[in-house]
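Asks: This is a predicted model, with the sequence first.
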Amino acid sequence: MGWGAGRVLGVSSGLNLDDFVDLIERPDGGIRRDAEERRERLVPPPGALGRLDELGEWLAAAQQQVPVKPVERPRVVLFAGDHGVAELNVSARPAGSAHHLVRAVIDGESSVAVLARRFGVPVRVVDMALDCDPDELPGEVTRHRVRRGSGRLDIEDALTAEEAEQAFRTGMAVADEEADAGTDLVVLGDLSVGGTTAAATLTAALCGTDASVVTGRGGAGIDDLAWMRKCAAIRDGLRRARPVLGDQLQLLATVGGADLTAITGFLLQSAVRRTPVILDGVVSAACALVAQRVAFRAPDWWLAGQASGEPAQEKALDRIALTPLLDHGVTVGEGAGALLALPLVQAAAALAGELPERAQAEEPEDA
């Protein structure tokens, strides 16, 4: 599909999320059957490559091509923001300190930066709501910022309606930019302080569960007292979220924040543009759950890179029927766990595309 939803809707038109239902198509089922049939003819016996077979067939359907092409232009995209709820000491990091995470990525000193450098994958950081002076970071990072820190979701809306639409459209625009640049797979993550609290609130609201069921200890780890404060904040956020469950953009404005709203827009527009995405942790999983509520076919374009151990991530992925590729106990966030899954996906593409088919049996000679 050559035209994205952002272009269909137009920059001055109202944002109607229902349009995504028609704009998003599933990966080509006919191509996937062709890939499955080709797999039956390859030298390794069926089932010998395990989940790599499934990944190769999924990629073929996404690319609309058999044999599958190599994944040669992947990119890490990280949406960054601070959340007002962090003021309640629900995170191991100080409130308003997400810009330090961003700086570490820019300087090549974070986990995802080291891995990306090793794998040869470029990293893009998009500031949506960092609580710092924009001059502290490169303009290419801060140019999309919606506001300085999202509101405290337990007592106030995280965003105004206008800010939510702006953040959502930014996510769509970034997805279009990546598709237009030839990115053939996105590793999606976040750089946030307080983001796991917002993600757990969204997940609990959409899954109809209590706060205690989804409250985890975050990527940096928190003690028992902080866990109780986080649980209380999610409980209060849930009271505010439940009345707006029927409107996904309003839900994101109420308890999501600018970075999570942008990620949701990015996921939906990536599906429109037929760009596969590897999800990282609880934040991207929660946004995927919101996006699934908008367009039920969208999850067919995503992979879950890793199990982070966060209960809200497990709940969200179960609801959208995605099984993580890896479970290595990586909780650092910032897209690192999803990036670790990238070589597995690339290996699946290489095997599906390059393994030879078995020689055809010789026809018996006529008697």
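Replies: Sure, I can see it.
Asks: from here on, contacts and neighbour counts on C-alpha atoms
Replies: Will do.
Asks: wait, doesn't residue 292 sit right on residue 298?
Replies: Yes - counting by C-alpha atoms under 8 Å, residue 292 touches residue 298, with 6.1 Å between them.
Asks: Look at these two and report which has more neighbours.
Replies: Using other C-alpha atoms under 10 Å as the criterion, residue 292 and residue 298 rank with residue 298 on top: 28 against 20.
Asks: Next, the contact list for the more buried one, please.
Replies: With contact taken as C-alpha atoms under 8 Å, 6 or more residues apart in numbering, residue 298 is in contact with 24, 25, 26, 267, 268, 271, 291, 292.
Asks: Please list all residues in contact with residue 348.
Replies: 52, 53, 55, 56.
Asks: Could you rerun that using 6 Å?
Replies: By C-alpha atoms under 6 Å, 6 or more residues apart in numbering, residue 348 lies in contact with 52, 55, 56.
Asks: Neighbours of the first one, how many?
Replies: Neighbourhood size, residue 52 [other C-alpha under 10 Å]: 21.
Asks: returning to that earlier point: got TSV for the contacts of residue 298, with secondary structure and distance to residue 211 too?
Replies: Formatted as TSV, those follow (DSSP: H, G, I helix; E, B strand; the rest coil; distance: C-alpha to C-alpha, whole Å):
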residue	secondary structure	distance to residue 211
24	coil	32
25	coil	34
26	coil	33
267	helix	25
268	helix	27
271	helix	30
291	helix	21
292	helix	21
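Asks: Who wins on neighbours among the residues you listed?
Replies: residue 268 (34 neighbours).
Asks: how close does that residue get to residue 205?
Replies: Distance, residue 268 to residue 205, using C-alpha to C-alpha, to the nearest Å: 20 Å.
Asks: Okay, one more to line up with it:
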Amino acid sequence: MPLLSLETFRSRIETLPEIDKDAASAAARHDATLTKPAGSLGKLEELAVWAAGWQGQHPPSFSRPQVIIFAGNHGVCAQGVSAFPQEVTHQMVANFEQGGAAINQLATAFGARFSVVPMDLDTPTEDFTLVPAMTEEACAQALETGWNAVDDTTDTLVVGEMGIGNTTSAAALAAALFGGTGADWAGPGTGLSPEGINVKAGAIDRALALHGDKLADPLAALQHVGGRELAAMTGAILAARHKQIPVILDGFVCCAAAAVLARLQDTALDHCVAGHMSAEPGHVRLLQLLKKEPLLTLRMRLGEGSGAGLALGILKGAIATHNGMASFADAGVTEGAL
């Protein structure tokens, strides 16, 4: 079996399926017949049309949502960038597996299948202030892990992450993709002090200086300053596009992973909506650059897919109203009276 390479994924990004315009148009026409004033359900109406178009069917469905959490550890933690030890990643994976985390409750609340994928937790990525975080093969393998984790029957996807140190990786990746310094992108993560944020920013700046022009290619940037769980999320989001599955994006780390695709192809995230805007400062800036309006803004900063998991309820409501409401004709209501 040939070794995986980043070129495998580059070719997949170059051939992206487009929205099913017929399904989206059918949803828009149906919405116009429902017993409500036009536009009165606001974003819910847009979400129903979006879901139908990217699922390639009308009516849209919300019967097999899937939540996948990818977990990884980071060598850059040796630079003192996190308030917690890497053992916490192991502990939280066990918590996910036992159903005790916030995302477990949200997945259950909205009927989503849940899985967690630990990725070589006992072998963190390399310290990217000294060497590339991953070899090309390791990065490609992580992308493939994410690609293969998406079920063909899924109708809505949420990907999340767990990894002590991964907000440093996300900030370094965002800086590589969009420019700026460590100070522009570093935030408190799980609770760093201002001094800790400065340490994080310094580590990012050293990585940017070390890897230099190699970061100009988005996939190479993912390899050099990313992490296994970030690469897996990138792969899963790309797989969803090929499988006609709409995606709800989570917070800063998830959006940094998704941004790799956006920098390779302007329309690569058209099948995605932003589930929420987190309290991590870099996420606000990243959503603006990705031109994604968040569905929720609740000062959440937990990660693990929790913001997107909560937004599943918004999409479920959008599809329920679209599919279940009566038309003016069926209800005997005079059209235009509302």
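Replies: Thanks, I have it. Small disclaimer: the values here were computed from a predicted structure and weren't measured.
Asks: TM-score of the superposition?
Replies: Remark: TM-score between the superposed chains equals 0.92 [TM-score structural alignment, normalised by the length of the second structure]; 331 aligned residues with a C-alpha RMSD of 2.1 Å.
Asks: before we move on, the earlier item: generate CSV for the contacts of residue 298 of the first structure, with distance to residue 306 of the first structure as supplementary columns.
Replies: Formatted as CSV, the contacts of residue 298 of the first structure follow (distance: C-alpha to C-alpha, whole Å):
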residue, distance to residue 306 of the first structure
24, 25
25, 25
26, 23
267, 17
268, 20
271, 20
291, 19
292, 19
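Asks: Find residues that contact each of residue 292 and residue 298 of the first structure.
Replies: Counting by C-alpha under 6 Å, 6+ apart, residue 292 of the first structure and residue 298 have no shared contacts at all.
Asks: Quick one: map residue 228 of the first structure onto the second structure.
Replies: Under the alignment by TM-score structural alignment, residue 228 of the first structure pairs with residue 198 in the second structure.
Asks: still on that earlier bit, among the contacts of residue 348 of the first structure, which are in helices?
Replies: Among the contacts of residue 348 of the first structure, DSSP state H puts 52, 55, 56 in helices.
Asks: counterpart of the last one in the second structure?
Replies: Pointing back at residue 56 of the first structure there. Using TM-score structural alignment, residue 56 of the first structure pairs with residue 48 in the second structure.
Asks: isn't its match right up against residue 319?
Replies: Yes - between residue 48 of the second structure and residue 319 a contact is recorded at 5.4 Å, counting by C-alpha atoms under 6 Å.
Asks: Just want to know which of the two has more residues nearby.
Replies: Neighbours per residue (other C-alpha under 10 Å) separate residue 48 of the second structure from residue 319, with residue 48 holding more: 27 against 22.
Asks: quick one: the more buried one and residue 322 of the second structure, what's the gap?
Replies: 6 Å.
Asks: before we move on, what about residue 110 of the second structure?
Replies: Distance, residue 110 of the second structure to residue 322 of the second structure, by C-alpha to C-alpha: 17 Å.
Asks: just the helices in the stretch 1-150 of the second structure please.
Replies: Using DSSP state H, counting those that start in this stretch, the helices of the stretch 1-150 of the second structure run over 6-14, 21-32, 43-55, 87-97, 102-109, 136-149.
Asks: Just put those helices in JSON lines and tack on distance to residue 292 of the second structure.
Replies: Conversion of the helices of the stretch 1-150 of the second structure to JSON lines gives the following (distance: least, C-alpha to C-alpha, whole Å):
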{"stretch": "helix 6-14", "distance to residue 292 of the second structure": "20"}
{"stretch": "helix 21-32", "distance to residue 292 of the second structure": "19"}
{"stretch": "helix 43-55", "distance to residue 292 of the second structure": "13"}
{"stretch": "helix 87-97", "distance to residue 292 of the second structure": "28"}
{"stretch": "helix 102-109", "distance to residue 292 of the second structure": "22"}
{"stretch": "helix 136-149", "distance to residue 292 of the second structure": "22"}
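Asks: Out of those, which one sits most buried?
Replies: helix 43-55 (a mean of 24; mean count of other C-alpha atoms under 10 Å).
Asks: Mind telling me what residue 278 of the first structure corresponds to in the second structure?
Replies: Under the alignment (TM-score structural alignment), residue 278 of the first structure pairs with residue 248 in the second structure.
Asks: same question, residue 156 of the first structure
Replies: So, by TM-score structural alignment, residue 156 of the first structure is matched to residue 131.
Asks: Counting neighbours, what do you get for that match?
Replies: Neighbours of residue 131 of the second structure (other C-alpha under 10 Å): 15.
Asks: Tell me how far it lies from residue 86 of the second structure.
Replies: 20 Å.
Asks: Can you tell me the element whichever residue in the first structure pairs up with residue 174 of the second structure falls in?
Replies: With TM-score structural alignment as the criterion, the equivalent of residue 174 of the second structure in the first structure is residue 203. Secondary structure assignment for residue 203 of the first structure, by DSSP states H and E: helix 195-207.
Asks: average gap between whichever helix or strand comes after that helix and the second structure?
Replies: As assigned by DSSP H and E, the chain's next helix or strand after helix 195-207 of the first structure is helix 211-214. Compared with the second structure after the fit, helix 211-214 of the first structure shows a mean deviation of 1.3 Å (mean C-alpha distance after the TM-score superposition for the first structure).
Asks: which residues touch helix 211-214 of the first structure?
Replies: So helix 211-214 of the first structure is contacted by 200, 231, 234, 235, 311, 312 (C-alpha under 6 Å, 6+ apart).
Asks: Return the member of those nearest to residue 328 of the first structure.
Replies: Among the contacts of helix 211-214 of the first structure, residue 311 lies closest to residue 328 of the first structure (C-alpha to C-alpha), at 15.5 Å.
Asks: which ones are touching the closest one?
Replies: Applying C-alpha under 6 Å, 6+ apart, the residues contacting residue 311 of the first structure are 214, 216.
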